[in-house]
Structures are given as structure tokens and as C-alpha cells.
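> For reference, the sequence and a predicted model appear below.
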Amino acid sequence: MSLQTPAAAASLRTVAAGQRITVRVPATSANLGPGYDSLGLALSLYDTVSVETLDGDELAFELSGEGADTLPRDASHLVVRTIDAALERLGYRRSGLRLSAVNVSPHGRGLGSSASATVAAVLVAAELVDAEVRPDRQWVLQLCSEIEGHPDNVAPAIFGSLALSWQDGAAFRTAVARVHRDVVPIVAVPDYELSTELARSLLPSSVPHSAAAANSGRAALLVHALTQDPSLLLPGTEDYLHQGYRASAMRPSAAL
């Protein structure tokens, strides 16, 4: 996940030791109904990541919660890799690091766990650098979207609430809408994992024009239902682009 050439890496500044940063990032539900790769909702489930920069090259880990027994405890850990990539983009590198993480979101269960980890890492990196080069949240959105490949999970993890995201050329953008007070998410967590790669591989390369047209109408209806009239949530969540194609890999969800 290196973002710079070896020659450029040699000129990187080292972040100061003795810094302690803690961030709390929400789980997210994205691909909401017909909002494929565009609509994401922040949930009141939070992963907490704390980082302390150390002298020397030590990497220390204190991991608890979901996935703690299986996650790597070396530089291949997603948070560490992403911190390194974000620091490189900002012209910095780290020395030693102590990573403490309390994971609440199950991995591979549709709650955006990798997006939450990516956002947490980039936010940490942004706080570790000198104040005069510290980036804003739009920069965080851009880098996280590049790393994840799309903004639908990372946007609500960064900005909260209901995030409506799109790509404008090479730039990722998002607008945040306030969710109606009567909308209360209930999360049904499956007892098996499904990788994003597998889920995306089930999708066709093209769909009929009629399906695309129907989906655009339902996506607009879903935004209205989530923000103005929750009584329309059921028709607003009907999708023509991804749910049917993925049903064979998510039979309990499809039945529900």
C-alpha cells in the first residue's frame, strides 16, 4: 500500500515519538437498497483505535473484541499498513508504534469493518503529522476512498449520518443528510463471513436499461424515505442492480 517511490521515501520526515491518539469510528451499512456504491449509513456501533508513537522500531499490539484472535500482530495489520500509507502521502514516516484496538464490528458481516479500520488509521496519521500540514476531512475521504475503491462505507464512517457519495472525475465527493428521527436501524449479523471480493464477483458487467432506470427511481425514493417519510422504506429499498445477483451467497438475508 506504499504511495511513494523508494527515492521519495528516503526524504520522509519521522513523526515525533511520544504522541498518543485515540479515535472512535462507527460501523456502517452501505449499498443501502438501490444505493449501490453510493448510499451509506453510520450506526451506533463503534470501534476504538489508540496509537502511541515509540522510539525505535518496536511494534506492540493490544487487540480485543471481534477478530482479536485472528488478526495479525505485525506490520501487515490493516491499521498499521494504512497509517504507513497515509503518512507517506503526507511526507512522513513512523518509527515504533503501540496499537490498541477494541473491535465491536464483526468482520466480513456487512458492517464495513475494513472501512472503519481504514478511516481510523487515516485519521490517526493525520493527527500524527505537524499541524501546518494536517489535512482536512475531505482529504481523508479522498484517500480512504482510494484505498477502499469506493466511498459508500468510508463516507458515513467519517462524516456520520446518511452519506450520499459519488465520484467526480478522480475526486470522491459526499453529501450528508439527516436521518428521520423515527428511523431506528436493527442489525441482523449473519453467522458466516462473506468477503467483499466474492460479493462483487457475483455482479454482472452490465444490466438492462430498464433495470437502471427503475433503480434510479427507487434510490431517489429511498433518500426521501430515510429523511422525510419512513413509511416508504419498504418500496424505497427495492433494488435492481445487486441484491438479486447476490442472493445465492446471502440466502438467510434474502429470505429475511
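Sure thing, it's come through.

> C-alpha from now on. contacts and neighbour counts both.
Noted.

> any chance you could map the helices in the stretch 51-200 of the chain?
Taking DSSP state H, counting those that start in this stretch as the criterion, the stretch 51-200 of the chain contains helices spanning 78-89, 113-128, 137-148, 154-159, 196-201.

> let's bring in a second one:
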Amino acid sequence: MFGTGGEAGGMSAHGAVAPVRENCLTANDWICGEYLRTRAQELTDATVEHIWITGTSVLIGLLVAFPLALLARSRPAFAGPVLGLTTLLYTIPSLAMFSLLLPLLGLSAALVVTGLVLYSLTILVRNILAGLAAVPEEAREAARGLGYGPARLLWEVELPLALPALMAGVRMATVSTVALTTVGALIGRGGLGDLIDDGVQTTFKAQVLAASVLCVLLAVVADLLLLGLQRLLTPWTRIRRAEEAV
């Protein structure tokens, strides 16, 4: 019997061989649902690694930036060197940064995380300082009048009031780190960057597009989640804006 027309390798009603239909993978299309279906686990693993590297880097960066910002604020003589050093670190190209850290950390995830931590410092330190500088002096004086010491003043008065600027810095650092994490593909520790790099090297269009879109989505989702957290932690800012709008 003759095969129905359009089947791979089949015969048409007139006896002609029907053309073989390529799927989007063999056709190397940019948009390919088959790629998403067959490589779902690979995409998931790369996304999880990307999130882990980004989150770890920003968290460690915040832990390092906070004491540096406090040092710069409490001792003005250190402000210039701290800001200058963090800015200098941010200007170092990623390839050079990884090369400088390679003898110390080897080809490991720690190498990528350390580089990203150093890159995040300039944003975080500056925003922490800006937030603390924006605290009204009246609030400090009122707290001191109530017997607040330096530590209690910092944690219970200054930091809560500095949260909007601090969270803005965390948001910028996170979005920046999501993008910079892809550079870790240089040593095979770039999360979605590994897929992008491999796709570029092999001209695998669907992989390049899918990994790139996921990277953008990660940045957008992370920013929205942090914005929601910022609004949750600083309800008074919404009240203030509402009062100003009246």
C-alpha cells in the first residue's frame, strides 16, 4: 500500500517520494519547542546553578560591603581609599579578574563567586553610605535623647531609615550579578552562561536564545522580588508618598 502524503520517506498517491519534514532541532531554528522539551533538565540545572552563584555572591558582597561602609563613615580618612578601591575593582575586566584570582582559587565556583563579590562592592558600599547619610539628623538626636548608644542607634534607627537606599543597591547589585555570572562560562562555571557559550561555539540557535531569555527573566524576577521585599520592609515610604500626593 502507498503511504499517505507528507510522512517521512512515504510515497504520495502519484508515486512520488514525499519530502522529509525537519523538526526545529535539525533545522536549527531559533525558536524550538522540541529543544525546551528534550533539554528541560539541562536548562533547569543551569538555571539553579546561576541562581546559586548570583545569590551567594550578592549575600557575601553585602556582608563585606557593610563593614566597609561603616568604616568609611566612621573614619572619613578611609572613605576615599574604600570608595576608590571598590571602584577600581569594578573596572577590572572579568578575564583579568579571573586570571588574577586563578592562582589562589583554581578553576572552581569559588573563583567566580569571589570575582562577583568584588564587582558588587562598589554598588553596595556606595548605596549603604548614601542610605546612612540620608537619615535625618533629627532622628539621631531624638534617639540619643532617649539613651540610645551607637550600636542601638545604628540597628534600630539608622539602618531601618537607610533601607530604601540599601535595598536599591541590593537590587542593582543583583541584576548586575545575574548578567556577570554568565562570564563564569570562561571556566565552565557560568550557569546559563555555559549554555550560551556552548551554543555560540556550536551555532546552536535554540540553546543560545533559550538560555539568554532565561537569564533576562532571572534578572527581572529577582528585581521584582527584591522590590516587593523592599516595600514590605519599608511601609512608611508608601505612606509618605501618599501624604505628599494629597
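Perfect, I can see it now. If you're wondering where the values come from, they're calculated on a predicted model, not measured in any experiment.

> TM-score for these two?
Once superposed, chain against chain, the TM-score is 0.25 (TM-score structural alignment, normalised by the length of structure 2); 102 aligned residues with a C-alpha RMSD of 5.7 Å.

> Let me see the contact set for A168 of structure 2.
Taking C-alpha atoms under 8 Å, 6 or more residues apart in numbering, we find A168 of structure 2 in contact with N127.

> element containing it?
Secondary structure assigned from DSSP states H and E places A168 of structure 2 in helix 159-181.

> any idea which helix or strand comes after that helix?
Next in line after helix 159-181 of structure 2, if elements are assigned by DSSP H and E, sits helix 192-202.

> For that following helix, buried residues please.
Neighbour counts over helix 192-202 of structure 2 (16 or more other C-alpha atoms under 10 Å) mark L192, G193, D194, L195, I196, D197, D198, G199 as buried.

> again, but for stretch 47-54 of structure 2
Neighbour-count burial for stretch 47-54 of structure 2, with 16+ other C-alpha under 10 Å as criterion, is recorded at T47, E49, H50, I51, I53, T54.

> how distant is that stretch from the center of its chain?
Computed by C-alpha atoms, centre = their mean, to the nearest Å, the chain-centroid distance of stretch 47-54 of structure 2 equals 9 Å.

> Strands along structure 1, start to end?
Listed in chain order, the strands of structure 1 (DSSP state E) span 13-14, 20-30, 39-54, 59-65, 92-93, 96-103, 162-168, 171-177.

> Name the residues of the third one that are buried.
Applying a neighbour-count criterion of 16+ other C-alpha under 10 Å, one finds 39-43, 46-54 buried in strand 39-54 of structure 1.

> Could you list every helix and strand in contact with it?
Judged by 3 or more C-alpha pairs under 8 Å, 6 or more residues apart in numbering; DSSP states H and E, the packing partners of strand 39-54 of structure 1 are strand 20-30, strand 96-103, helix 113-128, helix 154-159, strand 162-168.

> deepest of the ones you listed, which one?
Each of those was scored by mean neighbour count; the highest is helix 154-159, a mean of 30, by mean count of other C-alpha atoms under 10 Å.

> which strands and helices sit next to it?
Using 3+ C-alpha pairs under 8 Å, 6+ apart, the elements in contact with helix 154-159 of structure 1 are strand 20-30, strand 39-54, helix 113-128, helix 137-148, strand 162-168.

> which stretches of structure 2 form helices?
33-38, 40-74, 76-91, 94-105, 109-133, 137-145, 150-153, 159-181, 192-202, 205-233, 235-245 (DSSP state H).

> Could you say which of those helices is packed most deeply?
Among the helices of structure 2, helix 109-133 has the highest mean neighbour count (mean count of other C-alpha under 10 Å), at a mean of 24.

> For the residue most central in space within structure 2, which residues are in contact?
In structure 2, the residue lying closest to the centroid (C-alpha atoms, centre = their mean) is V178, at 2.4 Å. Counting by C-alpha under 8 Å, 6+ apart, V178 of structure 2 touches H50, I51, T54, C215, L218, A219.

> circling back to that earlier point, as JSON lines, the buried residues of helix 192-202 of structure 2 with distance to V58 of structure 2 would be great.
As requested, the buried residues of helix 192-202 of structure 2 are exported to JSON lines (distance: C-alpha to C-alpha, whole Å):
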{"residue": "L192", "distance to V58 of structure 2": "17"}
{"residue": "G193", "distance to V58 of structure 2": "18"}
{"residue": "D194", "distance to V58 of structure 2": "20"}
{"residue": "L195", "distance to V58 of structure 2": "22"}
{"residue": "I196", "distance to V58 of structure 2": "22"}
{"residue": "D197", "distance to V58 of structure 2": "23"}
{"residue": "D198", "distance to V58 of structure 2": "26"}
{"residue": "G199", "distance to V58 of structure 2": "27"}
